[in-house]
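K.L.:
any chance you can model this:
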Amino acid sequence: MTSSHWGAFEVDVRDGRIVGTRPFSEDPCPSAIPEILPKAVHHPTRVARPSVRRGWLENRDKTGRGSDTYVELPWDEALDIAAAEIARVRETHGNEAIFGGSYGWGSAGRFHHAQSQVHRFLNATGGYVASFGSYSTGCAQAIMPHVFGVPFLNLNYEHQDGWHTIAAHTETLVMFGGVNPKNSQVSMGGVTRHETAGWFETFASKGMRCINIGPQRSDAPDGCEWVPLRPGSDTALMLALAYVLEAENLTDQDFVARCTTGFDRFRPYLMGETDGTSKSPDWAAPLCGVDPETIRSLARRMAATRTLITVAWSLQRAEHGEQPFWMSAVLAAMLGQIGLPGGGVGYGYGAIGGVGKSFKGLTGVTFSQGQNPVQKVIPVARVGDMLRHPGQAYAFNGRRETYPDIRLVYWAGGNPFHHHQDLNALHDAWQRPETIIVNEPWWTATAKRADIVFPATTPYEREDIGRSNLDDYLFYMPQLISPVGEARDDYVIFAGLAERLGVGATFTEGRGADEWLRLLYDEYRQKTQQQGVDVPDFETLKDQNWVRLPIHKDGPNRTLFAPFREDPEASPLPTPSGKIEIFSEVIDSFGYDDCPGHPVWLPPSEWLGTATHRAPLHLVSPQPGDKLHSQLESALADEEGARPETIVIHPVDAGQRKIKTGDLVRVFNDRGACRARALVSIDISQGVVALPTGAWFGDPGGNIDMDGNPNVLTRDVGTSSLGQGCSAHTALVDIAPL
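P.N.:
Predicted coordinates for the structure are as follows:
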């Protein structure tokens, strides 16, 4: 038995190879993702030996990334070359010329966590340029602390109602962007019991009204009502709902007065007193595609029943993504239900399997990354701009910064050529650093664009501890097979480099991986005991394989907002005002036209409101259902008919283009083109197409991406000057038969 991002499962090993997997018996709805694992772990795309790009090795040529061949070298020689290059860049340009790229999920294995490993190594060598936030939530991580005063992920994981509370109290569940059980297959650090779909069955049996607002019916479980919505228009609809509350005297004025600040600055905009445009249902209807009476009826129901507004993470992955997240909080405040069980607002339900679960918080098993002496930090989604424009000034969350001049990129954990936008432009930017080093199990698009590639083990080739703060299971993860090829653990790779750079003792502290694992576990065990939870000693856990911790909260949880609601003066929020900030003096002081002092309607540059004959369709790019991001893609792509990826299109749009289900199509705009296989469906809004992410990026430039990666089509622009998150869902395209 072992654990993973997508859950726990049993593994069958024969003759040193993984040959099969079986679901964990305690998982009520196990994911099918592990079924592809045997093929993926032993796939020919595994990096077999340390490899150096020929053009870089022979003359330090930067231009062949993505098209050059590789020379396999012995480990010692490859480590010598990499260490010498890191030393050269440090000595010549300083540590601010090194970017530590490790945008990746927290692995189920807590010691062999690539991000912790690479950051600890780089910190030991003098530091690196780091990144803020994630592609999933970077925009929200910037805006929501201004609104509620707490880090956004803490809000998601610690201060929202759990499923039990929702089931017991919520009467109307209004889901902007849906709640998709497909996405909840996975979770940072692992999710052992997949429960999201089961909770919606419970909601249905209790008669809860669940309303999915978004462009796809499939973004919520069967049985939910669907209100089709134009992508990018959620803020307009929220404003119209708020307008009805205020115009019909349904606003909870007492809550607004006691628990919020700035409503007096926001209301004139809402009612049209400042700009001459009231944000009424009649104003919103042509923008969002929802008829005015539906908006009025929904607003009245939300005011008359215990209502929970949920907002999918996907809404903030768009231009002006700050606005729907902020406006949802304002709408919930006007309803006056924040702090009531089953009411208010919540974010990210269904985005990962851990959101909605309620546990007693425990200290995690953590391998210290050390301290980074370099203070330079960029928003994670601005890596392309950083490489393209060293020295250029940019705004971010009230600060004025300049992009560093990056000469060396070290990436371990994650595949930027999966999650970044406008991959053809990123490919060009990727040619600029002097050196790129990657630790990677497979020959991904990122590995194929590196100068030095070290073969890394997968979690099944090493010993570890599986533990997530969003889960109540603790796993001993045994080494199931020997490393494939000449793969080594990240720890061993970095220990070898650190020794060559004279900081071996700083990185390893004289310990091997097995010694670290036992030390970290013993520290974890001591801390959990101090918190009143007993966990077995290491050897007992090793014998048992797993244990369920007694930290699950089955009853209604008391959120951060309950005591605040009861007495805002005695239990203030950690905002400047101590209250929910409908108007933020801090944000207003930044002077950003694209994110002013209160929520506003700001149309994206690309959406159906700006569609043209060259690009008439709005592209959304949801997460795949058959894997996590692009992981395991090499094996999936081998399956007959699996690639190119499937694009969903409405019958009217398909008919206009003479496209049928199963047809191969070309999806294109001025940024690029990819192949896809059409699926004609009435479960998507007319004018919208959906192409999942996860297909590995292929050839750069003007060539068509053959497997269907939507990020050859998306825009590499920040959400706003405040958040600078990714804008993956702001893209117009067209489709034609192939």
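
K.L.:
drop to CA atoms for contacts and neighbour counts, all remaining ones
P.N.:
OK.

K.L.:
next one: stretch 640-650 to chain centre, how far?
P.N.:
Centroid separation between stretch 640-650 and its chain, computed with CA atoms, centre = their mean, to the nearest Å, is 23 Å.

K.L.:
what lies in contact with it?
P.N.:
Identification of contacts with stretch 640-650 by CA atoms under 8 Å, 6 or more residues apart in numbering yields 636-637, 675-692, 695, 706-709.

K.L.:
quick one: buried residues of it?
P.N.:
For stretch 640-650, the neighbour count (16 or more other CA atoms under 10 Å) marks Arg643, Pro644, Glu645, Thr646, Ile647, Val648, Ile649, His650 as buried.

K.L.:
can you give me the helices for the stretch 201-350 of the chain?
P.N.:
234-247, 253-259, 263-270, 281-288, 292-304, 322-335 (DSSP state H, counting those that start in this stretch).

K.L.:
picking that back up, looking at the buried residues of stretch 640-650, which are in strands?
P.N.:
Thr646, Ile647, Val648, Ile649 (DSSP state E).

K.L.:
reformat those residues as CSV; add distance to Asp626.
P.N.:
As requested, those are exported to CSV (distance: CA to CA, whole Å):
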residue, distance to Asp626
Thr646, 12
Ile647, 15
Val648, 16
Ile649, 20
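
K.L.:
the residue most central in space within the chain is in what secondary structure piece?
P.N.:
The centroid of the chain falls nearest to Ser136 when counting by CA atoms, centre = their mean (2.4 Å). Per DSSP states H and E: Ser136 is located in neither a helix nor a strand.

K.L.:
quick one: it from Pro404, how far?
P.N.:
24 Å (CA to CA, to the nearest Å).

K.L.:
and for Phe111?
P.N.:
According to CA to CA, Phe111 stands 30 Å off from Pro404.

K.L.:
now show me the structure for the sequence below, then we'll compare the two:
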Amino acid sequence: MSTTLFSRDDTGPETDFVPHNSHWGAFSARWKEGRLEVRPHPADPDPNGILQNFPAALRHRARVAQPMIRRGWLEQGPGPDPRRGRDEFVPVSWGKALDLLGGELARVRDGHGPGAVFGGSYGWSSAGRFHHAQSQVHRFLNTAMGGYVRSVNSYSSGASSVLVPHIIGDYEDLTKRNVSWEQVAEHSDLVLAFGGMALKNSMIAGGGISRHVERGAMARARARGCEFVLVGPLRADLPDEAGAEWISSEPGTDTALMLALVHTLVAEGLHDRAFLDRYTVGWAMFERYLLGETDNQPKDAAWAAPLTGVPAETIVDLARRLAGKRVLVVVSHSLQRARFGEQPVWMGAVLASALGQIGLPGGGFGYALGAIAYYGRRTNAVPMPTLPQGRNGIRDYIPVARIADMLLHPGAPYRYNGETRTYPDIRLVYWAGGNPFHHHQDLDRLRQAFARVDTLVVHELGLTATARHADFILPCTMTLEREDIGGNTHDPLLVPMRPVAEPFGEARDDYAIFADLAERLGRREAFTEGRTTRQWLEHLYEPTRAALKEQGLPAPDFETFWAGDGFDLPQQADDGGRLRAFRADPDQAPLVTPSGRIEIFSETIASFGEATCPGHAAWLGPANCPSAPAPLHLVANQPATRLHSQLDFGGHSMDAKHRDREVARMHPADAAVRGIADGDIIRLFNERGACLAGVHLTEDIRQGVIQLPTGAWYDPVDPVEGKPMCVHGNPNVLTQDVGTSNLAQGCTGQLTTVEVERFTGNLPPIRAFDPL
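P.N.:
Purely as a prediction, here's the structure:
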């Protein structure tokens, strides 16, 4: 299959198909008769349609053609300015932009210290191992500025990545080396998926993916007789191939449902006492809570039914079906992207422990399986090319989702993972390869936060909302316009990413931009180590080649690799990782927890004294419970037609919009009482803001729930009074900017509450992709 969506006269000379890579799949591309053609890797059994975004995006009007500086900054210099995001920009030469920016970086470094610089960015900008914008900007700030304030964790797994080390030990091992898709296909009897395993998520992998295997694995498991049970408000969170039973539940109540399942197992003597005694600590204390001995409320099915919207008899029947089978309990990332998001992750581990399945092939706790394509895969047996970032001289950091708090409240204390920390005083924010106006919540609050800094610098290929709020916009190349090496640690294919097109306008690689900036700061040699891009690629490839040679495997030199189409690396055995070894001998292979066991009760977490995350998994009450004036749950999940907000202007993404707006999905009964018909434009609103979206009515969503994916580029209309309205359909104008708990301070952007009405006014045009 190939895709041809774009034609221009200035695309450069024709080329043969050349190999390339993206986070959503390996592919090849060429110019042919003035058109860009893209075709997926021939070994991919289930290619990702997001590849179809490339042709229309490559020369789109939203691309940034030359350096620009915000007029207010150019005329008045650095400082807080509420006009950010509303001011006009002045095109300048690269020389002027870099001279002014170099001077500003030196001013902040020398006058305030590198601790006044926040190095933003996120890891999804490029599948290339060298032109990885996050690595490039961090290397630059380390070598040229002496360091920077960093962020830790991610918007996707902010709660779980802090919790899991306390209760199971090794987060990477749990997600990447525990239960594989091969095991599901061959061994699982029942997969109980809280929040599902949506293919739109597992189509993505940092560094690239050559073979999308999830759909096929589920189909093979089902053909063998494996049952799939989906718990959640969206039927589409498991594919048709799984043939899943759908238990429609209220959003945010998974912890209550899991508690009731375990209560039934205990009450009927179906839990695995031997496993709990040998492999866990704290069961007795948790059991007292479960049975209601500590609060006079047994967490039984009758208690859970009105909370979850699942009949008590359904809960009891499901618990009985789990006993004695090879059961895999899956908890999706989405569940912990909400207030008290630590609890469903912890409770998933407790449920799997009560069933005694942890450490068995195809059984136990498959946290986040299906959340991303490199979960559930084998690990490569040789190192991958990786750009060293240097040493950060600043030890300060923030949880990634607390950026607005940091900028709005410098010096304020906050709790994180048992510590009381203090937000740093940030003067300059440097962002390359990321769009916080996609990831973050309460976007009007984020706008206010960015207005507080002296200078905001953004490297971008397109005019995202983050770029439009910047002081400096430095145009960077798209992956198709540069050379790199593609691959990730859990996919065998290593790809020479040869360029297909000339850079757009005056766009430069991040590396070239940082090299010239480093020169202005007297640190060019420290940043570049005297290497060109090609010399860096050769240097980064060498450890991989040497490891292949050491194992007696074919080890092509760089020139041979670069001229070819890529090759497969060896992979390690599917051995179940630490949890398999732990089950085999918990004394000789303990977990990396304080007790060496699975911690059903954590003395460490209990000692923190956090009411928002006690010492064992617990039901902490509904958060964002729908009521007037916001009577509907909003599920703001990941999009199917792009990676986050990347290339939102691409053909595949645009084809899925309705009247140029993102599409929400709601139940026909909820629409009927509001006078809404399929295909209408609707207004979603709450106390934080409003947005417009198209609407599709479907019974594959729970009544009382509306779903609007993230990723539509923020396009606000500023009212005379009140909050801005995004006319394009970005749900993060509606989500609440609070942490999951004082333990993890993770992102809570998955769930909020809204009201919805049919939009009857004059429909505002979409300006998100317009040139400045």
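
K.L.:
how alike are these chains, TM-score-wise?
P.N.:
TM-score for the superposed pair, counting by TM-score structural alignment, normalised by the length of structure 1: 0.97. Supporting figures: 730 aligned residues with a CA RMSD of 1.4 Å.

K.L.:
follow-up on the earlier one: and which of the ones in strands among the buried residues of stretch 640-650 of structure 1 is nearest Asn669 of structure 1?
P.N.:
Of all those, Asn669 of structure 1 sits closest to Ile647, with 15.2 Å by CA to CA.

K.L.:
what residue in structure 2 is paired with that closest one?
P.N.:
Per TM-score structural alignment, the equivalent position to Ile647 of structure 1 in structure 2 is Ala664.

K.L.:
same question, Leu362 of structure 1
P.N.:
Under the alignment (TM-score structural alignment), Leu362 of structure 1 pairs with Val382 in structure 2.

K.L.:
so stretch 58-65 of structure 2 corresponds to what in structure 1?
P.N.:
Stretch 58-65 of structure 2 corresponds to residues 41-48 in structure 1, going by TM-score structural alignment.

K.L.:
which parts of the matching stretch are buried?
P.N.:
Those would be Val41, His43, Arg46, Val47, Ala48, for stretch 41-48 of structure 1 by 16+ other CA under 10 Å.

K.L.:
quick check: end-to-end length of that stretch?
P.N.:
Stretch 41-48 of structure 1: ends 12 Å apart by CA to CA.

K.L.:
re earlier: export the buried residues of stretch 41-48 of structure 1 to CSV and append columns for distance to Asp626 of structure 1 and secondary structure.
P.N.:
Below are the buried residues of stretch 41-48 of structure 1 laid out as CSV (distance: CA to CA, whole Å; DSSP: H, G, I helix; E, B strand; the rest coil):
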residue, distance to Asp626 of structure 1, secondary structure
Val41, 16, helix
His43, 17, coil
Arg46, 20, strand
Val47, 23, coil
Ala48, 26, coil
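
K.L.:
in TSV: these, plus distance to Pro324 of structure 1.
P.N.:
Shown next, in TSV, are these (distance: CA to CA, whole Å):
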residue	distance to Pro324 of structure 1
Val41	41
His43	42
Arg46	42
Val47	43
Ala48	46
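
K.L.:
among these, which one sits closest to Arg558 of structure 1?
P.N.:
Ranked by distance to Arg558 of structure 1 (CA to CA), the buried residues of stretch 41-48 of structure 1 are led by Val41 at 43.2 Å.

K.L.:
residue in structure 1 paired with Arg129 of structure 2?
P.N.:
Looks like Arg129 of structure 2 aligns to Arg110 there (TM-score structural alignment).

K.L.:
on average, how far is the helix or strand hosting Leu684 of structure 2 from the matching bit in structure 1?
P.N.:
Leu684 of structure 2 is part of strand 681-686, with elements assigned from DSSP H and E. Its matched residues in structure 1 lie on average 0.5 Å from strand 681-686 of structure 2 after superposition (mean CA distance after the TM-score superposition for structure 1).

K.L.:
and that strand, which stretch of structure 1?
P.N.:
The aligned range for strand 681-686 of structure 2 is 664-669, by TM-score structural alignment.

K.L.:
same question for stretch 338-357 of structure 2.
P.N.:
Residues 318-337 of structure 1 are matched to stretch 338-357 of structure 2 when aligned by TM-score structural alignment.

K.L.:
which of the contacts of stretch 640-650 of structure 1 are buried, as a PyMOL select command?
P.N.:
To isolate the buried members of the contacts of stretch 640-650 of structure 1 in PyMOL, using 16+ other CA under 10 Å:
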select buried, resi 636+637+675+676+677+678+679+680+681+683+684+685+686+687+688+689+690+691+692+695+706+707+708+709
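
K.L.:
which members of the contacts of stretch 640-650 of structure 1 are positioned in strands?
P.N.:
Those of the contacts of stretch 640-650 of structure 1 mapping onto strands are Arg675, Ala676, Arg677, Ala678, Leu679, Val680, Val688, Val689, Ala690, per DSSP E.

K.L.:
need the max-distance pair from those.
P.N.:
In these, the most distant members under the criterion CA to CA are Arg675 and Val688, with 17.0 Å between them.

K.L.:
which residues of the stretch 501-650 of structure 1 fall in strands?
P.N.:
In the stretch 501-650 of structure 1, the segments counted as strands under DSSP state E, counting those that start in this stretch are 546-548, 580-581, 617-620, 646-649.

K.L.:
for these, which one sits closest to Pro268 of structure 1?
P.N.:
Closest to Pro268 of structure 1 of the strands of the stretch 501-650 of structure 1 is strand 580-581 (CA to CA; 16.1 Å).

K.L.:
chain center to that closest one: distance?
P.N.:
Mean C-alpha position of strand 580-581 of structure 1 versus that of the full chain (CA atoms, centre = their mean) differs by 25 Å.

K.L.:
matching residues in structure 2 for that strand?
P.N.:
The aligned range for strand 580-581 of structure 1 in structure 2 is 598-599, by TM-score structural alignment.

K.L.:
mean shift between the matching stretch and structure 1?
P.N.:
Here the mean offset of stretch 598-599 of structure 2 against structure 1 after fitting is 0.4 Å, by mean CA distance after the TM-score superposition for structure 1.

K.L.:
number of nearby residues for Ser25 of structure 1?
P.N.:
12 (other CA atoms under 10 Å).

K.L.:
and it, what's its match in structure 2?
P.N.:
In structure 2, Ser25 of structure 1 lands on Pro42 (TM-score structural alignment).

K.L.:
tell me the spacing between that match and Ala217 of structure 2.
P.N.:
The gap separating Pro42 of structure 2 from Ala217 of structure 2 is 19 Å, by CA to CA.

K.L.:
can you check Tyr430 of structure 2 too?
P.N.:
With the distance defined as CA to CA, Tyr430 of structure 2 ends up 42 Å from Ala217 of structure 2.

K.L.:
do a quick rundown of the strands in the stretch 101-250 of structure 2.
P.N.:
117-119, 150-152, 190-194, 227-232, 245-248.
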